[in-house]
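A.B. asks: coords please:
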Amino acid sequence: MLTTRKSKERGHADHGWLNSYHTFSFANYHDSAHMGYRSLRVINEDRVAEGRGFGAHAHRDMEILSYVLKGKLAHKDSMGHVEVLGPNEIQKMSAGSGVVHSEFNGSETEPVHFLQIWIEPKSRGTAPSYEQLKFEAEEKLNRFKLLASPKPVEGAATINQDTSVSVAELTPGSRLTYPLESKRHAWLHVIHGEVTVNGKTLQSGDAVAADEEEALEVVGQGAENSEVLLFDLA
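C.D. replies: Have a look, this model is predicted:
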């Protein structure tokens, strides 16, 4: 069974310096029908103006992933990490027992466009941790590139949950099949472009939940490349 979540149905907040779309309930946007999906709690599509950002604030017991689409994201945290994240990188922060961090646009002249993802952990109170991994654009071209995994995998971040996260960029007409094991679920988010998923047409910002499906067949549509983010969930 496939359940579609259309981009236009997402929550939206425009603060001037921050333009944000919320797939699930977040901050002042509340929709009891969209509180998350399985362990996936947040997908925020954020555009932050040059020189602006989120000041130091605390998190605990959450797996937080950031994926930059355009621009630079500057990160600083209480574990001592001071980093800049760009496209084709994955950043993971396991908040665990508690961490304080800030996220700012790393440029004074250009906005930054990124996805922030929260995944509920399988265990609480663990030691906080941080990973940032870069990959080549070719690694996601017409194939699924693993970004995060519950088990250590070279080139992917390790998260404290039975969830894996993959990204793929599809050229027009290309076809990818992602098999789902028994009793697994999937959430596919279209970062940009147009695809069909098991025959359903999705466009930028749209998403689909897959329950009791044996596989997802993703086909690139339109005249330009498309990019999708796939969550494989217990």
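A.B. asks: For the rest of this, base every contact and every neighbour count on C-alpha atoms.
C.D. replies: Noted.
A.B. asks: Tell me, how many residues neighbour A156?
C.D. replies: Close neighbours of A156, defined as other C-alpha atoms under 10 Å, add up to 26.
A.B. asks: doesn't K134 make contact with it?
C.D. replies: No. Counting by C-alpha atoms under 8 Å, A156 stays clear of K134, with 9.1 Å between them.
A.B. asks: Centre of the chain to stretch 201-216, how far?
C.D. replies: Centroid displacement of stretch 201-216 relative to its chain, using C-alpha atoms, centre = their mean, to the nearest Å, is 15 Å.
A.B. asks: What lies in contact with it?
C.D. replies: 1-7, 177-198 (C-alpha atoms under 8 Å, 6 or more residues apart in numbering).
A.B. asks: For G86, give me its contacts.
C.D. replies: Y67, V68, L69, K70, G71, K72, L73.
A.B. asks: When you filter these down to buried only, what's left?
C.D. replies: Among these, the ones that count as buried by 16 or more other C-alpha atoms under 10 Å are Y67, V68, L69, G71, K72, L73.
A.B. asks: Give me the nearest residue to the fourth one, chain neighbours excluded.
C.D. replies: Across the structure, with C-alpha to C-alpha, 6 or more residues apart in numbering as the measure, the residue nearest G71 apart from its sequence neighbours is V112 (4.4 Å).
A.B. asks: Burial check on that neighbour, number of neighbours?
C.D. replies: Neighbours around V112, by other C-alpha under 10 Å: 26.
A.B. asks: In this structure it contacts R47, no?
C.D. replies: Yes. In this structure, V112 is within contact of R47 by C-alpha under 8 Å, at 5.6 Å.
A.B. asks: who touches both of the two?
C.D. replies: By C-alpha under 8 Å, 6+ apart, no residue touches both V112 and R47.
A.B. asks: so what does the host helix or strand of A186 touch, helix or strand wise?
C.D. replies: Using DSSP states H and E, A186 maps to strand 185-192. Identification of packing neighbours for strand 185-192 by 3 or more C-alpha pairs under 8 Å, 6 or more residues apart in numbering; DSSP states H and E yields strand 200-203, strand 207-210, strand 226-233.
A.B. asks: One more sequence to fold, the one below, so I can look at both together:
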Amino acid sequence: MAKTILHKAATRGHANHGWLDSHHTFSFANYYNPERMQFGALRVLNDDIVAGSRGFDSHPHDNMEIISIPLEGALEHKDNLGNTVITKAGEIQVMSTGTGVFHSEYNANADKHASFLQIWLFPNQLNVAPRYDQATINIRERKNSLQQLISPDRNGEGTWIYQDAWFHMGRFDKNTSTEYAVRKQGNGVYLFVISGAFSVNGQLLESRDGYGIQDEQQFNITALEDNAEILVIDIPMFS
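C.D. replies: Predicted coordinates for the structure are as follows:
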């Protein structure tokens, strides 16, 4: 029988630093909830809004796969690998931090905020050489279907990470349905509603709700509103 966990948007951790308004699905920084440490390999899912020209000063990471998905605006990324790049809505960036990397992340615009999802996964290989990658995604391809953003396949659609994980996003018209099949035996799936509302196997999910599913090989996703958008993260399960 499938095991599920529902994280309503209003139950997330929240920190407002003025320049940064951040909601934490899982324990992060000053938000600690022993029942929300991770979902399988998914360790962090932060929903961040960054004020114009503000951001995160250079800081270190290691042995984590870090994915940034801009939803509005643009982010300027700099790291000690020599990368200085701007990522905007419709693009994604990944870092395999491996043996260690320093990076900063700033809102690239002075006159408007930037909104993005910051997601951390535990890797399946430790102490790899750090890497940065960025991919442009044709968002038209997610109209009424799930578009692959990330996979373990170095030659696959989107980009890749050191984990048996698949990321998809879809934007759906009202009453449009799709079936999702889990990509690897033993994986679970975490769904995060970016906008609108969905029914997932009959469970109502509204904007910024999260929903984890284990021990289910296939399930139905139905949009309940026009232009509803969802992120689907297919990941290994372990405690």
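A.B. asks: Would you pull the TM-score for this pair?
C.D. replies: Once the chains are laid over each other, their TM-score by TM-score structural alignment, normalised by the length of structure 1 reads 0.97; 233 aligned residues with a C-alpha RMSD of 1.0 Å.
A.B. asks: Excluding chain neighbours, what is closest to the alignment partner in structure 2 of K92 of structure 1?
C.D. replies: Correspondence of K92 of structure 1 to structure 2, assessed by TM-score structural alignment: V94. Distances taken as C-alpha to C-alpha, 6+ apart place I67 nearest to V94 of structure 2, at 4.5 Å, with adjacent residues excluded.
A.B. asks: before we move on, what about M1 of structure 1?
C.D. replies: Distances taken as C-alpha to C-alpha, 6+ apart place D211 nearest to M1 of structure 1, at 5.1 Å, with adjacent residues excluded.
A.B. asks: Share the number of residues neighbouring the one you found, please.
C.D. replies: 16.
A.B. asks: so what corresponds to it in structure 2?
C.D. replies: Using TM-score structural alignment to pair residues, one finds that D211 of structure 1 aligns to Q214 in structure 2.
A.B. asks: can you tell me how far the spatially most central residue of structure 1 sits from E213 of structure 1?
C.D. replies: Structure 1 has I117 as the residue nearest its centroid, 4.6 Å off, counting by C-alpha atoms, centre = their mean. Distance, I117 of structure 1 to E213 of structure 1, using C-alpha to C-alpha, to the nearest Å: 24 Å.
A.B. asks: What of H15 of structure 1?
C.D. replies: Distance, H15 of structure 1 to E213 of structure 1, by C-alpha to C-alpha: 39 Å.
A.B. asks: do the same with L230 of structure 1
C.D. replies: Relative to E213 of structure 1, L230 of structure 1 is positioned 14 Å away (C-alpha to C-alpha).
A.B. asks: Could you report the neighbour count for Q185 of structure 2?
C.D. replies: As a burial measure, Q185 of structure 2 scores 10 neighbours (other C-alpha under 10 Å).
A.B. asks: what helix or strand is it on?
C.D. replies: Using DSSP H and E, Q185 of structure 2 maps to neither a helix nor a strand.
A.B. asks: Can you pick out the ones from the buried ones among the contacts of G86 of structure 1 that are in strands?
C.D. replies: Members of the buried ones among the contacts of G86 of structure 1 lying in strands (criterion: DSSP state E): Y67, V68, L69, L73.
A.B. asks: Now name the helix or strand holding the aligned residue in structure 1 for R43 of structure 2.
C.D. replies: By TM-score structural alignment, R43 of structure 2 lines up with R41 in structure 1. Element membership for R41 of structure 1, per DSSP H and E: strand 40-48.
A.B. asks: so how far is that strand off the chain centroid?
C.D. replies: The answer for strand 40-48 of structure 1 is 7 Å, by C-alpha atoms, centre = their mean.
A.B. asks: compared with structure 2, how much does it deviate?
C.D. replies: Compared with structure 2 after fitting, strand 40-48 of structure 1 deviates on average by 0.3 Å (mean C-alpha distance after the TM-score superposition for structure 1).
A.B. asks: so how much does the following helix or strand past that strand differ from structure 2 once superposed?
C.D. replies: Counting by DSSP H and E, the next helix or strand C-terminal to strand 40-48 of structure 1 is strand 53-59. Here strand 53-59 of structure 1, set against structure 2 after superposition, deviates by a mean of 0.4 Å using mean C-alpha distance after the TM-score superposition for structure 1.
A.B. asks: So which bit of structure 2 is strand 53-59 of structure 1 matched to?
C.D. replies: So strand 53-59 of structure 1 sits over residues 55-61 in structure 2, by TM-score structural alignment.
A.B. asks: residues of the matching stretch that come out buried?
C.D. replies: Neighbour counts over stretch 55-61 of structure 2 (16+ other C-alpha under 10 Å) mark G55, H61 as buried.
A.B. asks: Please list the outside residues in contact with it.
C.D. replies: W19, L20, D79, T97, G100, V101, F102, H103, S104, E105, Y106, N107.
A.B. asks: Could you identify the most distant pair in those residues?
C.D. replies: Pairwise distances across these (C-alpha to C-alpha) peak at 26.7 Å, for the pair W19 and G100.
A.B. asks: what about H15 and E213 of structure 1, which has more around it?
C.D. replies: More neighbours surround E213 than the other of H15 of structure 1 and E213, with 18 against 9 (other C-alpha under 10 Å).
A.B. asks: Determine the three-state secondary structure at that one.
C.D. replies: Counting by DSSP: H, G, I helix; E, B strand; the rest coil, the backbone at E213 of structure 1 sits in coil.
A.B. asks: go on, E139 of structure 1?
C.D. replies: helix.
A.B. asks: re the thing from before, average offset of the host helix or strand of the residue nearest to V94 of structure 2 relative to structure 1?
C.D. replies: If you go by DSSP H and E, I67 of structure 2 is part of strand 65-72. Taking mean C-alpha distance after the TM-score superposition for structure 1, the mean distance separating strand 65-72 of structure 2 from the aligned residues in structure 1 is 0.4 Å.
A.B. asks: Report the inter-axis angle for that strand versus strand 187-195.
C.D. replies: Between strand 65-72 of structure 2 and strand 187-195, the angle comes out at 20 degrees (axes from the mean of the first three to the mean of the last three C-alpha atoms, to 10 degrees).
A.B. asks: PyMOL command for the buried members of the contacts of stretch 201-216 of structure 1?
C.D. replies: With 16+ other C-alpha under 10 Å as the criterion, this PyMOL line picks the buried residues out of those:
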select buried, resi 2+5+6+7+180+184+185+186+187+188+189+190+191+192+193+194+195+196+197
